[in-house]
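Structure here, sequence nowhere to be found:
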């Protein structure tokens, strides 16, 4: 980008692993922060061993949450590793950690301990459950939280058992919420000079994901029905089968419904039926309406329906496979998938940040790092570790 990135000059110490914490730090890196990711010298982040391998130390899973970072290896089970981490924290504006409850404190890296070194630090703790509640020490896992937060109960078709989201949605929402909290704290620090402790719990964020479903459950005092690909409040809205394949139709208001009936499926009588005149009554009578619409849609080819829907100003689209979506002209035009150089694989795919500022997409400044690629450089710059001491630390397994 031609202008400096918004977080240029901000330094982040990423002590987290797996997904929520690393995603939070990646967002800060996308906006220009220098992100130092601390990992175990041998194992690295757990996700370096999850899924499909890229090179020797990365996987597609790891790469999805760790662009725009530098990797430093430290064994935080050792006193020297902990001391070096504290020295790095002292020189960082932000610290992100998701150790088990009390784990950071045992290593001398808890909020109060880091605050004593850097009074204006913005420190983010990511945990499974409320750190001020009776379940503070419980570990948090996305799948467990999806069940406990009621998300699996609202997902999928009504005839199916409870179903998790295809991706780790609670982890991802928590990471994004955590980044928002850190950005707010950094903004406040600009005004007051004061640091903050941002605390995020997966369960809290998982409950927020329930959104309007959650509020409807409270209103009804029972679980809302599951609608699968349909919408609980809007009809017709979802995935429908045309003559030659599925398509998505999202009729958002009554005017669109009238055009849908008249111009798309050529059934103005349906639009005129009192049972279907408004969205509220369409929702109440979906059991008779939807089968009628399906008969009309299945009698027409998908391309014709998409053409008519677009001409009528009704939101619509194809149902693509994931590879189709990633390699689509739409994704290419937007620059959402990049190829980055890799020291072993030659090149590797890296998603671009989803943000645009002043018309420009935020860049992939650094490909996801090889394990420990910046250890000597960063420890030399920030902790004063010379070549002789670095060699000794390597021999001891600290780095």
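Happy to help now that I have it. Quick caveat, the model's predicted, so the values are computed rather than measured.

switch to C-alpha atoms for all contacts and neighbour counts from now on
Fine.

Contact partners for the residue in the chain sticking out farthest from the centre?
Among residues of the chain, the one most distant from the C-alpha centroid is residue 269; the distance is 44.4 Å, by C-alpha atoms, centre = their mean. Residues in contact with residue 269 (C-alpha atoms under 8 Å, 6 or more residues apart in numbering) are residue 261.

remind me, longest helix of this protein?
Among the segments of the chain that qualify as a helix by DSSP state H, the longest is helix 169-192.

Packing partners of it?
On a contact count with 3 or more C-alpha pairs under 8 Å, 6 or more residues apart in numbering; DSSP states H and E, helix 169-192 meets helix 20-30, strand 122-127, helix 142-148, strand 196-201, helix 202-209.

Residue 372: which of the ones you listed is closest?
Nearest of the helices and strands packed on helix 169-192 to residue 372, taken as C-alpha to C-alpha: helix 20-30 at 15.8 Å.

got the angle for the closest one vs helix 169-192?
Put simply, helix 20-30 runs at 50 degrees to helix 169-192, going by axes from the mean of the first three to the mean of the last three C-alpha atoms, to 10 degrees.

and here's the other structure:
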């Protein structure tokens, strides 16, 4: 039985974010009733967005249809809408009015901009949000040599909508968990603008002392995109705490002699700054000696992050994508599958939406499981073993929902982005290769409700705390796994990072189309998207465990999320309308694109039905010459006053000085004991009018060792454990990068 069996969702959404959030719930067993506008025609992407839903066409301005919709809302557990703030209120479907007759209702809004934002009435087109959040730049180091970095690039993926959908689905399931103990629903708001701050992540983190620092190109240890003998490309990313991946690769490629020249020793690059360029030149020549597939096979055998760059169509054809369920067959075509895998509550097999379903049953209002003793996240303990960005971000999100998260890292190792992704957690440095360290871990697990890990498949098992080991001793625990390619299928043991996930699923090819494949920028959509998806999987597991007492194994991966981000484009027939790929893409059409004004760039977002009104407002047909005649701010004011979507392109440093960002909590400032005041993106979800709590500042990794040991009655053993090299509590590694 799926996790959300028995939950009814009313989907008032349109375009992507609302229907996508509802579809994530439908995948997990919810009965989703889609309310269509009468006469609305399906587009190709609706084969994905509306699948597994029941559908009903209702005109909310018609009293009879409005009454039907109201009666349905009285029987619903969840209502989802993504209109501009106030639109449904004016039609009599405000959160307050619906919850007055159905107090158990969870009401989720996904507007473009928050009701409290001065831009609340600006249509939240994807390009408008991209301009407003700076998500329209080429990633550092990925542009052609002649590229003008002041020119924006239209995002090839609907990232604001996708992130908002994941975060909304997570908040809804969290509210359902909370409802079990309170009997009362919640009011959730996740604007597209706000949701993008989850995508920004560490790119928006900096110290007040130094200020914003632009990101560096992805070139460490020879990382990069390389052309191969057959004209195809590979993505090689041998990063990490040590040089092991580069060493393993050189051994496998019969270039061990390079190690003797210093290429496999990190200190060599400090002593000779020019060595990095020499390594890249040599790798460029080396990769030209074999076909891309040969290099991928070699990399997978050697255990290094190296893979062939594919198109989305090529990814859809791979055995791994199909066996792992990342793409599924429906009505004779292959499309994106579920982005998460749950062992005890599997996602439902996708099916075509019912074109018109008048057989929907009207029943009494939902009666939450008041008899079951609830366990909201504020009473949930999480043991977090994950590293880098994706896994730790999931734990940080669970902490924002009130979970007590204990973060475990290895001693004597740098902890990437600790200050950002481990905010709100208790941190301890524990050596899990030592028996005493494993014994401490088991004590922590016995008190936990959730465990998160992102080791390659087989590694946790080799330590003795794989899922089957943990489940045998603690059957009620939710075990969350995060990986690059997924825990099922022939690539399950493969290693990789953000760029490998982008490379295999077609994102890099789409981003660089018309030239060399390129990493999608400027932020990390797979790392932070996978973190959000893992949090959703965890909360689904918690919901099921709260209902039944049973734990399970839930998982997701960078590749799953890479597929998810392109899901509306993978449906046959959808590509033609969505192809704006490439670094030179400015938009979908003359009505949806970036334009250069006299002093900078702005995005215009207008529907075809507004064309005449647009031409009256601007005094002509939209074109480059016309818009170059006035400053961007003037054009934006003119367009917004006329009811159009428009926004000037905002750079990241400006974004964090925005009045709404500053006052609403999207800009979070905390005091670190390492570097003083730090700025970073804050929580993005609002529940019952309050933004989720960010949690305490993440001080140096390992700062909470004594408190963590005290939680299992072992505080007095800290000195002994440190002497035995099991725990590290002094001379701690940095939680912020050097130079921050």
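Thanks, I have the structure now. The model shown is predicted, which means the values in this text are computed figures rather than measured ones.

any idea how far the alignment partner in structure 2 of residue 202 of structure 1 lies from residue 380 of structure 2?
Mapped onto structure 2 by TM-score structural alignment, residue 202 of structure 1 lines up with residue 558. Using C-alpha to C-alpha, to the nearest Å, we find residue 558 of structure 2 at a distance of 26 Å from residue 380 of structure 2.

Please apply the same query to residue 577 of structure 2.
In this view, residue 577 of structure 2 and residue 380 of structure 2 are 45 Å apart by C-alpha to C-alpha.

the more surrounded of those two?
Higher neighbour count among residue 577 of structure 2 and residue 380: residue 380, with 19 against 12, using other C-alpha atoms under 10 Å.

How about the contacts made by the residue positioned nearest the centre of structure 2?
Geometric centre of structure 2, nearest residue: residue 529, 1.3 Å, by C-alpha atoms, centre = their mean. Taking C-alpha under 8 Å, 6+ apart, we find residue 529 of structure 2 in contact with 163, 199, 390, 561.

next one: residue 296 of structure 2
Counting by C-alpha under 8 Å, 6+ apart, residue 296 of structure 2 touches 234, 306-308.

What strand or helix carries it?
Here residue 296 of structure 2, judged by DSSP states H and E, is contained in helix 292-302.

hang on, the earlier thing: for residue 142 of structure 1, see how far away the aligned partner of the residue nearest to the centre of structure 2 in structure 1 is.
Aligned by TM-score structural alignment, residue 529 of structure 2 pairs with residue 173 of structure 1. Separation of residue 173 of structure 1 from residue 142 of structure 1 (C-alpha to C-alpha): 11 Å.

again, but for residue 241 of structure 1
Separation of residue 241 of structure 1 from residue 142 of structure 1 (C-alpha to C-alpha): 33 Å.

Pick out whichever of the two has more residues nearby.
Shown here are residue 241 of structure 1 and residue 142; by other C-alpha under 10 Å, residue 142 has more neighbours (23 against 18).

Please pull up the equivalent of the more buried one in structure 2.
Correspondence of residue 142 of structure 1 to structure 2, assessed by TM-score structural alignment: residue 498.

likewise residue 80 of structure 1?
Here residue 80 of structure 1 is matched to residue 436 in structure 2, going by TM-score structural alignment.

Excluding chain neighbours, give the residue nearest to its match in space.
Residue nearest to residue 436 of structure 2 in three dimensions, not counting chain neighbours: residue 726, with 6.7 Å by C-alpha to C-alpha, 6 or more residues apart in numbering.

Can you report how many residues neighbour the one you found?
22.

Counterpart of residue 327 of structure 1 over in structure 2?
Looks like residue 327 of structure 1 aligns to residue 657 there (TM-score structural alignment).

and its match, how many neighbours?
12.

Am I right that it sits in a strand?
No - per DSSP: H, G, I helix; E, B strand; the rest coil, residue 657 of structure 2 lies outside any strand segment and is coil.

what sits against it?
If a contact means C-alpha under 8 Å, 6+ apart, then residue 657 of structure 2 has no contacts.

and what of residue 383 of structure 2?
405-408, 444-445, 448, 450-452.

What's the ChimeraX syntax to select whichever of the residues you listed are buried?
Those of the contacts of residue 383 of structure 2 that count as buried under 16 or more other C-alpha atoms under 10 Å are selected in ChimeraX with:
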select :405,406,407,408,444,445,448,450,451,452
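
For the contacts of residue 383 of structure 2, which pairs are in contact in structure 1 too?
Compared against structure 1 with both residues aligned by TM-score structural alignment, their matches' C-alpha atoms under 8 Å, these retain 405-408, 444-445, 448, 450-452.
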